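S.K.: Output the structure for:
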Amino acid sequence: MREPTHVASVLAGKFTGVWNVCVILDQVRRIRVGTHLETEYYTANEKYHPTNPKDGDLYGILERCKELVEAGYDVRQPDKENVTLLHWAAINNRLDLIKFYISKGAVVDQLGGDLNSTPLHWAIRQGHLSMVILLLKCGADPALIDGEGYSGIHLAVVFQHMPVIAYLISKGQSVDTTDFSGQTPLMLSAQKVIGPEPTGFLLKFNPSLSAVDKIQKNTALHWAVTAGNVNAVELLLDAGSNLDIKNVKGETPLDLARQIKNCLIIHMLTQEEKMRIRKNSRLFRMLAKYEFFLLSLSSLTLMWAIGYIMDLNSDSWLLKGSLLLFIFFGMSLLTRQFVELKNLKYLPAAFMLSSVFWLSMTWFVWFLPDILYTQGIPFILSVMGLLYYFYKTWRTDPGYIKISEEERRKKNPDKELAFTQNTLYENEEY
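M.R.: Below you'll find the model as predicted:
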């Protein structure tokens, strides 16, 4: 059997008692052999009794922990950093150890560590859904606030663990729960997580869009603008966030956008403001119902106009260029005035359908009369196939692929190795 590395030897010498078994020696050491990674587990007495890697499973570690606890070790006793066995079991996702420690009197909501967190907080930070479920069943309180002022759902949002967020909400956690500074999960997501998630995920649970924090009196939209979070701004505008709410300094989201000089967000907010004003018009409300049809008709007209101008019986490129500029300017003005910003994403689809339409018209009018009908069948089938697969791609839910924790580790061995080494070094001082 391969001898332990220097780090493993040092740790084996420095760790004594129950912590050897229940903390460090529960870790995994990965050794690179050629292009492969072998996983080996070490127990407390490895330097005296080497363990076969094939037999060093978690069941053996559990039994050793049971022996030490049954011998009189107090499961509530924290180490010198005020961290309990329950915390270590939670962060390493050891379900059997959690059940055993709680059965022996471990306090499920005991605070510990530098962040004054509960074992549930540790599990949520790591995204261990199975551990979160178990701790809640054992009576853990997700509403408790850690040293940073975050409750369980706030931590799940900051670390972007959507399954944990969904589970906490399903168990009664309010989506509008506030942290120590009065921020809701939606505010934290808009401020600290650049990207569409978990902001979009939280919006599905109908959170309050007008809620403000205790200090700055900012809404989620204020925080998204301050952070330059374009995705969150777009999602919050689509959800109907109020543009006129002022914070403690009397600033609206648009005022903040101008302060940070974010041109894109300024454009988004001003366009949204104009669109909301226009929605009071009956004509605009009628056009809004048929925006995609309007986009398709506009793209059809634009492509026809371009072809017509290029085919003009004139040698003046100045005339043709001027007409093209006029057409493009008119199209741009039309879309800005009558199409909402969020619906401009359909413009590429409208142009694609327009291209297929004019391609088909050209084929049937100019080519089909001069060829055999049998020669036109491949073209017809190709167009039908294109439209069918375009529709399926657009409208069909692609679903998702389930992957276990073990499979994830196999797919990212280097990342797992780095995590394990970091955990070992962090715990070296105990």
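S.K.: Please make it C-alpha for all contacts and neighbour counts, starting now.
M.R.: Will do.
S.K.: show me what contacts the most centrally placed residue in the chain?
M.R.: Taking C-alpha atoms, centre = their mean, the centroid of the chain lies closest to E197, which sits 3.9 Å from it. Counting by C-alpha atoms under 8 Å, 6 or more residues apart in numbering, E197 touches 160, 189.
S.K.: this one next, for a side-by-side:
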Amino acid sequence: MSTRFSFTARQCGLKGSTACSAASTSIASNLSSLSSFSSCGDLESMSFVTQRRYSDEFHSEEQGLERFFEACASRGREGSAVEAMDKGSVSANSRGVFGDSALHYAAHSGNVTGLKCLVAHGADVNARNHLQVTPLGKAVVEGQLAAVRYLLSAGADIEAADDVSGTPLMAAARRSRTDVAQVLLDAGARVDGTDSFGNTALHLAAAEGHLSMLALLLKRGAAARRANARGQTPADIAVASWTDNLTKDKMLHMLRDAGDEDGGARESPEA
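M.R.: You can find the predicted model right below:
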């Protein structure tokens, strides 16, 4: 079909992308097409076919990688991912367009079996994507508790900060993932760790109005009067962020009680 198309296109005087656009995608790998265009000196069409061939090969490889990522993320499909890694056709540390590894995909969906298969094949448990997010960060944001537990047991950096949410505990505080925060704190996460603006998880929980998260962090010793880089305490953040008086009053009551227990002194941000 490709050879006949080449002849017909040549007879009609079509060249380049105009001639090739109506062809089957098989033209990209059919050397007879190049031969036909070459015989009539159609360099433009030869160039198009050559570029299309490499483009198709690229997309084929990209689609194969996407299928690998999907298999790692999907329960019951891990076997095909393991087979691909065992054959050497794909690496456990292969990356997608935005720098996500297969571990990121499995963590996002909470597929612990997929995570275990990848780690067993040498996947980097602390791999970072283009926004510096680790698989643990992905699992935290999605509230994938079992994945969080497994990644921590596999050596994930509990304080790995990214460009989106800060540390895993901060990511949990932003989204009121109280159960995830409990696991992180039990595993040794710093309750008063700060981001680039000097905010702690308590500041972030106050900004979002997450009462259960606020209560957990205060119970675990978060400094209620710690000021951020702008000199704002969590109570200041609560006042600035909320017009809902009921939520705001509850937060202020909790923070002031905890602050009184701390001695009532405003703390400077960490150096």
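S.K.: ok so, going back, identify the residue of structure 2 aligned to the residue nearest to the centre of structure 1.
M.R.: Under the alignment defined by TM-score structural alignment, E197 of structure 1 is paired with D179 of structure 2.
S.K.: Please enumerate the strands of the stretch 201-350 of structure 1.
M.R.: In order along the chain, the stretch 201-350 of structure 1 carries no strands (DSSP state E, counting those that start in this stretch).
S.K.: would you list every one of the strands in the stretch 1-150 of structure 1?
M.R.: Along the stretch 1-150 of structure 1, counting by DSSP E, counting those that start in this stretch, strands occupy 28-33, 36-41.
S.K.: Of all the ones you listed, which one is nearest Y391 of structure 1?
M.R.: Closest to Y391 of structure 1 of the strands of the stretch 1-150 of structure 1 is strand 36-41 (C-alpha to C-alpha; 43.7 Å).
S.K.: Please work out which residues of structure 2 line up with the helix or strand that contains L417 of structure 1.
M.R.: Element membership for L417 of structure 1, per DSSP states H and E: helix 413-426. Under TM-score structural alignment, helix 413-426 of structure 1 corresponds to no residues of structure 2.
S.K.: Counting by contacts, list what that helix packs against.
M.R.: Packed against helix 413-426 of structure 1 by the contact rule (3 or more C-alpha pairs under 8 Å, 6 or more residues apart in numbering; DSSP states H and E) you find strand 28-33.
S.K.: Other residues contacting the strand it packs on?
M.R.: So strand 28-33 of structure 1 is in contact with 37-42, 417, 420-421, going by C-alpha under 8 Å, 6+ apart.
S.K.: Structure 1: which residue goes with A161 of structure 2?
M.R.: Per TM-score structural alignment, A161 of structure 2 is aligned with T178.
S.K.: one step back: and the match of E197 of structure 1, what helix or strand is that in?
M.R.: Counting by DSSP H and E, D179 of structure 2 is part of helix 178-186.
S.K.: Map G307 of structure 1 across to structure 2 for me.
M.R.: Checking TM-score structural alignment: G307 of structure 1 goes with nothing.
S.K.: tell me how far stretch 144-164 of structure 2 is from the chain's mean position?
M.R.: Stretch 144-164 of structure 2 has its C-alpha centroid displaced from the chain centroid by 12 Å (C-alpha atoms, centre = their mean, to the nearest Å).
S.K.: Check which residues of it are buried.
M.R.: 144-145, 147-152, 156-162 (16 or more other C-alpha atoms under 10 Å).
S.K.: re the thing from before, from the contacts of strand 28-33 of structure 1, pick the one nearest L135 of structure 1.
M.R.: Among the contacts of strand 28-33 of structure 1, and counting by C-alpha to C-alpha, the member closest to L135 of structure 1 is T420, at 23.6 Å.
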